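S.K.: How does the following fold in three dimensions:
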Amino acid sequence: MMSLAVFPGSFDPITLGHLDILSRASTVFDEVRILLVHNSRKQTLFTVEERLQQIKEAVAHLPKVTVDSHEGLTIQYVTDHQGQAMIRGLRGTKDFEYEMQVAAINRKFNPNVETLFLATSGEFAFISSTIVKEAAKYKQALHELVPASVIQPLQDKF
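M.R.: Below is the predicted model:
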């Protein structure tokens, strides 16, 4: 049986930190699916379609990575698609506390799905989608924060 891990997030936008986690997770699993989880009540900079396109371009060089989107509980998606694991990136202890709570509730919903935490590589530990948007707003260089495919669309928003 092929192993499937799901890496969920809003990816508004996808960052080099996300790609770092995806690249490393793809060495462990047969398939890593980046799952754009969207909430129609949440305000985002990019539309679902824009984010899906940016993600697909950003992961084109990663043959084991696939892309999908979902509205609803991530654990339900993972269960419905016979995933074995959810991948979560950790930048620090603040992320860890929140992610542990989410992992605990997910285990209640499906004890067969593991949550695996990957520490973000040092050079990406400071990157968040919020920081990226602030950098773009103030016309800062983005090439060390986001994939090349995201730079122009991000600059166009500001």
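
S.K.: alpha carbons only for contacts and neighbour counts from here, please
M.R.: Will do.

S.K.: can you give me the helices for the protein?
M.R.: In order along the chain, the chain carries the following helices (DSSP state H): 16-25, 48-58, 74-80, 93-109, 129-137, 148-157.

S.K.: neighbouring contacts of the fourth one?
M.R.: With C-alpha atoms under 8 Å, 6 or more residues apart in numbering as the test, helix 93-109 has contacts from Ile75, Arg88, Leu90, Val113, Glu114, Thr115.

S.K.: these two touch, right, the third one and Gly122?
M.R.: Just to be clear, that refers to Leu90. No - taking C-alpha atoms under 8 Å as the definition, Leu90 is not a contact partner of Gly122, at 10.8 Å.

S.K.: Between those two, which is the more surrounded one?
M.R.: When Leu90 is set against Gly122 and neighbours are counted by other C-alpha atoms under 10 Å, the residue ahead is Leu90, at 20 against 9.

S.K.: Could you report the neighbour count for Arg33?
M.R.: When counting by other C-alpha under 10 Å, one arrives at 22 neighbours for Arg33.

S.K.: Could you also give me the structure for this next sequence, so I can compare it with the first?
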Amino acid sequence: MKKVIYAGTFDPITHGHVDIIKRALKMFSHVVVAVAESPRKNTLFTLDERIEMVEEVFKGEANITVKGFSGLLVDFVKEEQSTTLIRGLRTTMDFEYELGLSTMYQKLMPEIESLFLPPNEKYAFLSSTIVREVALHGGDVSDFVHPYIADKLGEKL
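M.R.: So this is what the prediction gives:
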């Protein structure tokens, strides 16, 4: 079984993230969604809340596992006995940032590979930050996130 890791803060998980995960399942037999603690990002939702939300979105999907982690992503990848990361890229700024990260990952774990997936065109503009901003100002986020996530945003804000 070939397992791939898709890591992020998922604060909250959006339809764009879901699209990347589902597309990754076309290439790999199992996707581990690695929810990063990321204390410096000052997330809206706690790590446990974000894990629970991602689990709810993928409830019943046997080939998707959701796990939280803190520390270095390469250490998590080693623990999961994988060597492959999926990374989503929306913009050239994302590419520059992710290229730098993937170079560092290979320095720390030479056998690791990063695969970059552009978003589906309808999600090219979508980010967790944008969704949080829209929700914060009372906007309708139902086109951007799973209904459960929209409800959680409403409760939180």
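
S.K.: quick one: TM-score?
M.R.: A TM-score of 0.95 describes the superposed chains when it is computed by TM-score structural alignment, normalised by the length of the second structure; 157 aligned residues with a C-alpha RMSD of 1.1 Å.

S.K.: Relative to Pro8 of the first structure, which of the contacts of helix 93-109 of the first structure is nearest.
M.R.: Of all those, Arg88 has the smallest distance to Pro8 of the first structure: 7.7 Å, by C-alpha to C-alpha.

S.K.: Would you mark the buried spots in stretch 91-111 of the first structure?
M.R.: Under the neighbour-count criterion of 16 or more other C-alpha atoms under 10 Å, stretch 91-111 of the first structure has Arg91, Phe96, Glu99, Ala103, Asn106 buried.

S.K.: And the counterpart of the fourth one in the second structure, how far from Leu108 of the second structure?
M.R.: The alignment partner of Ala103 of the first structure in the second structure, by TM-score structural alignment, is Ser102. According to C-alpha to C-alpha, to the nearest Å, Ser102 of the second structure stands 10 Å off from Leu108 of the second structure.

S.K.: rewinding a little: let me have the helices of the first structure in CSV, adding distance to Lys42 of the first structure as columns.
M.R.: Putting those into CSV (distance: least, C-alpha to C-alpha, whole Å) gives the following:
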stretch, distance to Lys42 of the first structure
helix 16-25, 20
helix 48-58, 11
helix 74-80, 16
helix 93-109, 19
helix 129-137, 14
helix 148-157, 18
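
S.K.: which of those helices sits most buried?
M.R.: When these are scored by mean count of other C-alpha atoms under 10 Å, the highest mean neighbour count falls to helix 16-25 (a mean of 20).

S.K.: Off-centre distance for stretch 92-105 of the first structure?
M.R.: Distance of stretch 92-105 of the first structure from the chain centroid (C-alpha atoms, centre = their mean, to the nearest Å) equals 15 Å.

S.K.: Revised request: answer the last question for stretch 114-134 of the first structure.
M.R.: Averaged C-alpha coordinates place stretch 114-134 of the first structure at 9 Å from its chain's average position (C-alpha atoms, centre = their mean).

S.K.: Also stretch 49-65 of the second structure?
M.R.: On C-alpha atoms, centre = their mean, the centre of stretch 49-65 of the second structure falls 12 Å from the chain's centre.

S.K.: swap in stretch 106-121 of the first structure?
M.R.: 14 Å.

S.K.: try stretch 81-88 of the second structure
M.R.: For stretch 81-88 of the second structure, the distance from its own C-alpha centre to the chain's C-alpha centre is 12 Å (C-alpha atoms, centre = their mean).

S.K.: how about it: buried residues?
M.R.: Of all the residues in stretch 81-88 of the second structure, those buried under the rule 16+ other C-alpha under 10 Å are Ser82, Thr83, Thr84, Leu85, Ile86, Arg87, Gly88.

S.K.: Now the equivalent of the last one over in the first structure: closest residue in space that isn't a chain neighbour?
M.R.: To tie it back to what came earlier, the one meant is Gly88 of the second structure. Counting by TM-score structural alignment, Gly88 of the second structure corresponds to Gly89 in the first structure. Spatial nearest neighbour of Gly89 of the first structure, excluding adjacent residues (C-alpha to C-alpha, 6 or more residues apart in numbering): Leu118 at 4.9 Å.

S.K.: quick one, what contacts Ser142 of the second structure?
M.R.: Ser142 of the second structure is in contact with Ala150, counting by C-alpha under 8 Å, 6+ apart.

S.K.: Phe116 of the second structure too?
M.R.: Contact analysis of Phe116 of the second structure by C-alpha under 8 Å, 6+ apart lists Ile86, Arg87, Gly88, Leu89.
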